[in-house]
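Novice: Provided below are the primary sequence and the corresponding predicted coordinates.
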Amino acid sequence: MATTTPSGVQGTGAGGGAGDASQNHATASYGPGGAAPMTHRQIMEALSGLLLGMFVAILSSTIVANALPKIVSELGGGQSSYTWVVAASLLTMTASTPLWGKLADLFSKKVLIQTAIVVFVLASASAGLAQNTGMLIASRAVQGIGMGGISALTQTVIAAMISPRERGRYTGYIGASFAVAMVSGPLLGGVITDTSWLGWRWCFYVGIPFAVIALLLLQQTLHLPLLKRRVKIDWAGAFLVAAAASLLLIWVTFAGDKYAWLSWQSYAMVGGSLLLSLLFVLVEAKATEPIIPLWLFRNRTIALTSLASMFVGIAMFGATVYLSQYFQLARGESPTMAGVMTIPMIVGMFLSTTLSGLVISRTGKWKIWLCAGGVLLTAGLALLGMMRHDTEYWQLAACMAGVGVGVGMMMQNLVLATQNQVEATDLGAASSSVNFFRSLGGAVGVSVLGAVLAHRISDYVDDGLDKLGVRHGGPTGGAGSDIPDLEKLPVPIRHVIESAYGHGIGDIYLYAAPVALLALLLVLCVREVPLKTKSGIEQDSTANDVAAAYLRQNGAHGAEDGAAGDGYGAQHAAHAAQAGYRLAADDPEPDEPLTTSRHSVTGTVRNAEGKGVPRAAVTLISLSGRQLGRSVARKDGRYGMDTPGPGSYVLIAAADGHQPQATTVNVGDEPLSHDVRLAATSGLAGRVRSTTDGQPVRGAMVVVTDERGEVLATGRTGEHGEFSFDEIVTGTFTIAVNAPGFRPVARPVEVEGQGITRIDVELAAGARVQGVIRAGVDASPLPDARVTLVDAAGNVVATATTGEDGAYGFTDLDAGDYSIIASGYPPVASGLTVEGAGPDSHDIELHHPDE
């Protein structure tokens, strides 16, 4: 297992071996069956199918942007049909995202993402065969379901394979896929639409081959451990959240066009959406397997990042949708050139996603990137708000780049911050919750900003035509009007239309900028938590071992609820044990009762020193392994939970940085007081210093081997000479350290099972001997002379050959007596004593006996 510590040291755990460095130091993940770490190559192979699927999903959502006017026109649709072709996929993608995420926590992630791809392929083929707008809208709705699954499940699978600390280096690939799809989508759609022998139907067909390839790649490369669980799908919750989101999006889609913003239709839809949302909350509070666990939002970080994601979604989708329209209708560019001119934003997004991910992997610091991204996004949108149809392109390019960099810094890192707060069993729900709010924000943003844009353009067109003395009665782009064809308009009217679109689209960015500012304020309130160094699979595997071993040792074989023989009890216990970091950020008030039931368990979770462990997860399970209750310890380590009644139960406590502990408790008719003591995880850490001046040695190679000489971990020291290896098992090992200019050192070390074992290593600077070999009457430097260094015991230590200047040198020598033998002329031997840094000018003269 590879880890990256906050000090910047990278190391490999057991089984690291002497393979490719990129493989040994890059991953913290498990391969097939959870038995061995995944190499960098295995991760990249699995990512190839995942990213190709995500690429297809994003491509399909952008490729039709420039083709929709022609598509709707050929199918005989109007403005309402145009709106619904866009809104249908957004509606279903937003509403289905939580369901996909929850299913990912219950079923095989590989099967689910393959199912999503199949749904997408079938819907794309149906959309390409559409003979009317009704069939097209229905196909787009089903396509949105597939796209929602691909987007949500890709994030979930990546989180399962790679630890949060290491995940940053791979977000660059996600950013690259996103950027390429965003750039190529509009360009490809424009080219396909303008190519007579292809036609717009190929905008839907073109993604099918890529999706099929992604399906085959996933079958061959994605191998995740299959966790079989008894599951219960919260269909009521799924229906209510879908209905609430859909009704809200239908309202913002048609408000201001079909009916006024303040009308009985608006009141009915908003009221209905709020009522459905309330019912959803009530259902989720009682559901055994909620579609969106409400406890997630008791965590301050998750609540803030979800809201911030919604506001980022408004800004991101608004910027990408309306910039293309600006370049086509305000500047008269072709669809292809409109896509080309938005490249600065996409490049900024790609670069910021990649670079921020790499730096986060090295440093573990992520909040600064969210804050910087919020500043750039807000400033970029505000500056775009001042654009007009004749604004210099270089100014627009700079603003677009700022928006792209801001979105790139925030989008993936908001997901990372959320995933870092939850355990493996809830990665799907947490990831999909963030994606849900981002998609919801995007759908709301596109609809609301579109409605605002229509009215602003209508006003500007009226004003412009009034100045020309022209009566407004044509298709000039007002609310509810068709999009104008600039080529068919007289030059004066065309200038009015271009000016109106330039000014109107600029105005909507002024509306979007405060929304981005809200996202910035939210991330400023997020509390930075160190990134975990375990992947989701690794957390699941560790917990499974602890809980299953406990149940086996105590004779709990799953007799209850028909659990015997299927592993149900052990797996539920595993999920309970690994919930150590499922935390509520806001602890209960100190005087608030822990529990009120007389059949309860209370106590304190303590560490090895007897101090309370804050925010530890305490889970109560039956002897069959079925979860019965869960509590989060307060800041002083106190916990409390109710039990079903008198009887014997298993209490499992877990916390980040500690080994899970399971004990049997017997509950009677009175509350039971039971303290739990957690031992810190074992590991090895220390510093490397120089014996000369005591200064830390940076970049020293540290190698840990077992008694057989097998390499268990390797890494380099950080800025202050520090190194750290997590989860070195107990036992006796050898630690070897070497660095340029120092003598290598090897030391035995005993790693104990209680916390981190520390060992400091001192490196002695290697002595050196150097000089010049001279020969002849004039004592000129002698090239190609052979110089041999022999120690006091007569052993050859090193040999060297002089250069053109006759110089030789030996480094990294121990103190002591040596002999130097130089040959080229008759050999000459000389003795010297090496002390300290050693002599720098041990010159030797060679000559013939008769000279």
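Specialist: Sure, I can see it. Numbers count the residues shown, from 1 in each chain.
Novice: all contacts plus neighbour counts: C-alpha atoms, from now on.
Specialist: Noted.
Novice: buried ones in stretch 315-323?
Specialist: Neighbour counts using 16 or more other CA atoms under 10 Å place 315, 316, 317, 318, 319, 320, 322, 323 of stretch 315-323 among the buried residues.
Novice: Would you confirm that the last one contacts residue 344?
Specialist: Translated: residue 323. No. Counting by CA atoms under 8 Å, residue 323 does not reach residue 344; the two are 11.8 Å apart.
Novice: OK, contacts around residue 536?
Specialist: Residue 536 makes contact with 29, 159, 160, 161, 162, 163, 423, 424, 425, 427, according to CA atoms under 8 Å, 6 or more residues apart in numbering.
Novice: Turn these into JSON lines, including distance to residue 438 and secondary structure.
Specialist: Putting the contacts of residue 536 into JSON lines (distance: CA to CA, whole Å; DSSP: H, G, I helix; E, B strand; the rest coil) gives the following:
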{"residue": "29", "distance to residue 438": "28", "secondary structure": "coil"}
{"residue": "159", "distance to residue 438": "18", "secondary structure": "helix"}
{"residue": "160", "distance to residue 438": "21", "secondary structure": "helix"}
{"residue": "161", "distance to residue 438": "23", "secondary structure": "helix"}
{"residue": "162", "distance to residue 438": "23", "secondary structure": "coil"}
{"residue": "163", "distance to residue 438": "23", "secondary structure": "coil"}
{"residue": "423", "distance to residue 438": "22", "secondary structure": "coil"}
{"residue": "424", "distance to residue 438": "22", "secondary structure": "helix"}
{"residue": "425", "distance to residue 438": "22", "secondary structure": "helix"}
{"residue": "427", "distance to residue 438": "17", "secondary structure": "helix"}
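Novice: Next up, a structure to set beside the first:
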Amino acid sequence: MSTGGRPGPQEVSSRVQLIATIGAILALALASIDVSVVGAAMPRIADDLQGLGLYAWVGVSYAVAAAVVVPIAGKLGDMFGRKPVLLVGLGGFVIASWLCGIAQTMPQLVGFRGLAGLFGGILMANIFTLLADIYTPERRTQMQGLFFGVAGLSMVIGPPLGGFITDAWSWRWVFYVNVPLGLLAILAVAVGVPFVRTGASWRDIDFGGVLTLVLGVVPILIGLTLTGDGHAWTSPEVLGLLVGGALLLVVFFLVETRRASNPLVPFPLFRTNQFAVMVVVAFFSAFAMMGTTFYVPLLYQGVLGVSATHSGTLLIPMTLGLMLFGPVAGKVMTALPRYRLLAVFAMAAIMAGLLMLSSVGPHTGQVVPIVAMVLIGMGIGIAFPMATAVVQSAIPMSQMGAGTSQIQFWRMFAGPVALAVLGSILSGQIGVAGQAGVLGGGGVPPAQLADALHDLFLTSAIAVGIGLVATFFLKEVPLRDMSMARKASGGRGGAKGKTVTA
């Protein structure tokens, strides 16, 4: 079937919509669970490949590549359509996973994981934009909540799944299992996702923006990673990377605003109230999520004396909050004209949960941290899909992919920033040697560790407070029905052309 413009939600049949959603969920699950599954297998991998010195860089290479490619892939989705970009991401992810499985040395694995991160970022940049193409506002926001729940669930099931696969088969199967799942996702996307035939060509790509963005973001992310790994902020390695990256980002800004005819990042979007506020909300809610996920197990094990196995299951309350409150938030947003109050509530809940965690001591018990985790999960479960839905309703249709991927980029960028800042606080309180003692089962008394984590979670709460203040300035706009928006814009998307639906 051909039409003169992109298909709106009402123009896509239920069967096609279902198949497209299955493909998107599989793609999201692959990109989300991959990190936590591989993390559980890393000790065995490092031992087998005799590469303990590069242990951390297997994760760093993936995270850096995924973060830097997100704004690029979002723009490409606007230019060439979501379907071909998703298919490239899935195909590349399958190939990269297979290459990781056959890696013979640790440097090879680091390189192949960077390649996997590149294609994983392509997927993350376009999955949530795809929902805007095939769902009406209420259903879109509910589905975004469900999708974020899938991503949150991967944090819980990933480590035990990775451990099981490693013990039952081998660590190589941690990567090989992505191949059949990825092929199934490719089939679903190929069949279910509408294809937009655009007039864009490779000459329209902002190559200058791509180059300067990569050269600016990569050093900053690596520098932040080094600070969280025990390097001082004032060390030559860290300062050189951070300052060099910042200068190149200034060049990127100049290229985008003065030379690029089709800029990678449309900077005028930051003058839009809804976009600017939701970027702040996305960044600080992700900051809180990373800090909670990474340091709450340390709180349970080092302060409350809970076993490592049991401490992992105690992250489930946060995950349940993510899964349950996301779809609820979708219904509330479409029914509540002043949905700014919902954003205020979400950030306040996250802040309250972090303040509760900052009060936990050796004799507190497990009730307080569990309640805190529920509050944090509830707030994140509302804030994540809300940020995406509000931005998609406030920006021009031609910039839908670029705008949505910016929200995802700032979420991903918040991860290394959180680990760098919070890791510096912890090491400053107990020392790098003290951290090794905690992880090894001795050295730091629970009371001393509790004091260090008090400052850590209090800092997180203050950071989230910035996001809370920003929500008071949000100006509500009606949630956009994509079919009506396309009719109003004459059927134009990221580029002129026609749509061919599967």
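Specialist: Yep, it's here. Remember, it's a predicted structure, so these values are computed and weren't measured experimentally.
Novice: if we can go back for a sec, which member of the contacts of residue 536 of structure 1 is positioned nearest residue 673 of structure 1?
Specialist: Among the contacts of residue 536 of structure 1, residue 423 lies closest to residue 673 of structure 1 (CA to CA), at 27.6 Å.
Novice: That closest one -> structure 2?
Specialist: Aligned counterpart of residue 423 of structure 1 in structure 2: residue 396 (TM-score structural alignment).
Novice: Need the three-state assignment for residue 498 of structure 2.
Specialist: Under the three-state scheme (DSSP: H, G, I helix; E, B strand; the rest coil), residue 498 of structure 2 adopts strand.
Novice: Counting neighbours, what do you get for it?
Specialist: Using other CA atoms under 10 Å, the number of residues around residue 498 of structure 2 comes to 20.
Novice: Also residue 106 of structure 2?
Specialist: With other CA under 10 Å as criterion, residue 106 of structure 2 counts 23.
Novice: Return the residues in contact with it.
Specialist: By CA under 8 Å, 6+ apart, the residues touching residue 106 of structure 2 are 46, 49, 50, 51, 54.
Novice: With residue 394 of structure 2 instead?
Specialist: Residues near residue 394 of structure 2 by CA under 8 Å, 6+ apart: 272, 274, 275, 477, 480.
Novice: number of nearby residues for residue 667 of structure 1?
Specialist: For residue 667 of structure 1, the count of nearby residues is 20 (other CA under 10 Å).
Novice: right, I mislabeled it, should have said residue 492 of structure 1
Specialist: Count around residue 492 of structure 1 with other CA under 10 Å applied: 11.
Novice: and it, what helix or strand is that in?
Specialist: helix 491-524 (DSSP states H and E).
Novice: Between all of the contacts of residue 106 of structure 2, which two are separated the most?
Specialist: Applying CA to CA across the contacts of residue 106 of structure 2, the maximum distance is between 49 and 54, 10.2 Å.
Novice: any idea which helix or strand carries the residue nearest the centre of structure 2?
Specialist: Central residue of structure 2 (CA atoms, centre = their mean): residue 412, 4.5 Å from the mean position. Taking DSSP H and E as the definition, one finds residue 412 of structure 2 inside helix 400-430.
Novice: From what I see, the residue nearest to the centre of structure 2 and residue 65 are in contact.
Specialist: No. Applying CA under 8 Å, one finds residue 412 of structure 2 not in contact with residue 65, separated by 10.8 Å.
Novice: re the thing from before, narrow the buried residues of stretch 315-323 of structure 1 to those in strands?
Specialist: If you go by DSSP state E, the buried residues of stretch 315-323 of structure 1 have nothing in strands.
Novice: Which members of those residues occur in helices, if any?
Specialist: Per DSSP state H, helices hold the following members of the buried residues of stretch 315-323 of structure 1: 315, 316, 317, 318, 319, 320, 322, 323.
Novice: what's the closest non-adjacent residue to the second one?
Specialist: Setting aside the residues directly before and after it, residue 316 of structure 1 is nearest to residue 407 in space (CA to CA, 6 or more residues apart in numbering), at 6.7 Å.
Novice: list the contacts for the one you found?
Specialist: By CA under 8 Å, 6+ apart, the contact set of residue 407 of structure 1 is 312, 316, 349, 373, 374, 377.
Novice: same question, residue 71 of structure 2
Specialist: By CA under 8 Å, 6+ apart, the residues touching residue 71 of structure 2 are 125, 264, 265, 402, 405, 406, 409.
Novice: Would you mind pulling up the elements that the longest helix along structure 2 packs against?
Specialist: The helix that spans the most residues within structure 2, counting by DSSP H, is helix 14-49. If you count contacts as 3 or more CA pairs under 8 Å, 6 or more residues apart in numbering; DSSP states H and E, helix 14-49 of structure 2 packs onto helix 55-80, helix 106-134, helix 137-168, helix 172-176, helix 178-192.
Novice: mean per-residue distance, it to structure 1?
Specialist: Comparing helix 14-49 of structure 2 with its match in structure 1 after superposition yields a mean distance of 2.2 Å (mean CA distance after the TM-score superposition for structure 1).
Novice: Identify each buried residue in that helix, please.
Specialist: Under the neighbour-count criterion of 16+ other CA under 10 Å, helix 14-49 of structure 2 has 16-42, 45-46 buried.
Novice: Quick one: distance of it to the chain centre.
Specialist: 13 Å (CA atoms, centre = their mean, to the nearest Å).
Novice: Next up, the contacts around the counterpart of residue 156 of structure 2 in structure 1.
Specialist: Matched to structure 1 by TM-score structural alignment, residue 156 of structure 2 sits across from residue 183. Contacts for residue 183 of structure 1 were tallied using CA under 8 Å, 6+ apart; they are 339, 340, 342, 343, 346.
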